[in-house]
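Asker: sharing a sequence plus its predicted fold:
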Amino acid sequence: MTIAQSLPLVESHVNPEIIFPEGEFWSDEPPLESNLHLQQIILLIQCLEWWWREREDYFAAGNLTIYYSPHQKKSEFFRGPDFFVVLGTNPNPNRRSWVIWREEGKYPNLIIEILSD
């Protein structure tokens, strides 16, 4: 028996007529508030990696920008979450951000924001 249940993946399709910007999208996140904040993010990632050590179909990260729109960088103000998980994807550890339109339209399944001072 497991505590966590498998959740159905939400199918999302990217409109092929939309032209998205080229190039690498780096995370625009500011430095973390404190060492405790960093330790909490690391703990979340390590616990999930241990719990799902047999799985290779998810991506979990902390303090990375999520780009929801190609116009986000120019005109909209977004802050990436402290921690997020995307199911049904490649666990590529070299991602510098999560770019929705480059990830087959997949949005994070779980987002956690850690409270700080």
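Answerer: Received the coordinates, thanks.

Asker: going forward, measure contacts between C-alpha atoms and count neighbours the same way
Answerer: Noted.

Asker: tell me where this structure has helices.
Answerer: Ranges of helices in the chain, per DSSP state H, are 35-51, 72-75.

Asker: packed most tightly, which of those helices would that be?
Answerer: Of all the helices of the chain, helix 35-51 has the most neighbours on average by mean count of other Cα atoms under 10 Å, namely a mean of 14.

Asker: the structure to be compared is supplied as follows:
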Amino acid sequence: MLVKTSKEIESITEIDEEVWKPPLPPTDLVFDDEEVLESNRHRLNINALIRSVQQAFVGRNDFFTGGNMFIYYSSAQVRNQDYKGPDFFVVLN
């Protein structure tokens, strides 16, 4: 049985990080549409919807739910201002 020392493990980790570096996201994306939420109650409702979906899909790992975020399909849409900023959304895989 072979046991790797911490130095061997360290060097493997360093190599892996050098081989694969995740692409950096664009830095010129719109992050604010200057529209404020209607009220705190509005935000509480968004949170309730998110929690409801998470509870309904408990045990699944093929979905994402969020709120008050911009959704981009391509960087070209940013230039055309063709993006959505829904209050609540669910993405299914």
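Answerer: Happy to help now that I have it. What you see is a predicted model; the values in this text were computed from it and never measured.

Asker: so what's the closest residue to Val85 of the first structure other than its chain neighbours up against?
Answerer: Nearest in space to Val85 of the first structure, with sequence neighbours left out and distances taken as Cα to Cα, 6 or more residues apart in numbering, is Ala60 at 4.4 Å. Shown in contact with Ala60 of the first structure (Cα atoms under 8 Å, 6 or more residues apart in numbering): Ile45, Phe83, Phe84, Val85, Val86, Pro91.

Asker: farthest pair within these?
Answerer: Across the contacts of Ala60 of the first structure, no pair lies farther apart than Phe83 and Pro91, at 14.6 Å, counting by Cα to Cα.

Asker: which one's more surrounded, the two?
Answerer: Neighbour count, other Cα atoms under 10 Å: between Phe83 of the first structure and Pro91, Phe83 has more, with 21 against 16.

Asker: would you confirm that the more buried one contacts Thr65?
Answerer: No. Phe83 of the first structure lies out of contact with Thr65 (Cα atoms under 8 Å); the separation is 10.3 Å.

Asker: pull the number of nearby residues for the aligned partner of Arg60 of the second structure in the first structure.
Answerer: Counting by TM-score structural alignment, Arg60 of the second structure lines up with Arg55 in the first structure. Using other Cα under 10 Å, Arg55 of the first structure has 10 other residues around it.

Asker: and for Asn63 of the first structure?
Answerer: By other Cα under 10 Å, neighbour count at Asn63 of the first structure equals 21.

Asker: ok, now which ones touch it?
Answerer: Glu29, Leu32, Gly80, Pro81, Asp82, Phe83.

Asker: now with 6 Å?
Answerer: Shown in contact with Asn63 of the first structure (Cα atoms under 6 Å, 6 or more residues apart in numbering): Pro81, Asp82.

Asker: measure it to Phe84 of the first structure for me?
Answerer: Applying Cα to Cα, to the nearest Å, the value for Asn63 of the first structure to Phe84 of the first structure is 9 Å.

Asker: if we can go back for a sec, would you list the contacts of Ala60 of the first structure in CSV and tack on distance to His37 of the first structure?
Answerer: Below are those laid out as CSV (distance: Cα to Cα, whole Å):
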residue, distance to His37 of the first structure
Ile45, 13
Phe83, 11
Phe84, 15
Val85, 18
Val86, 21
Pro91, 23
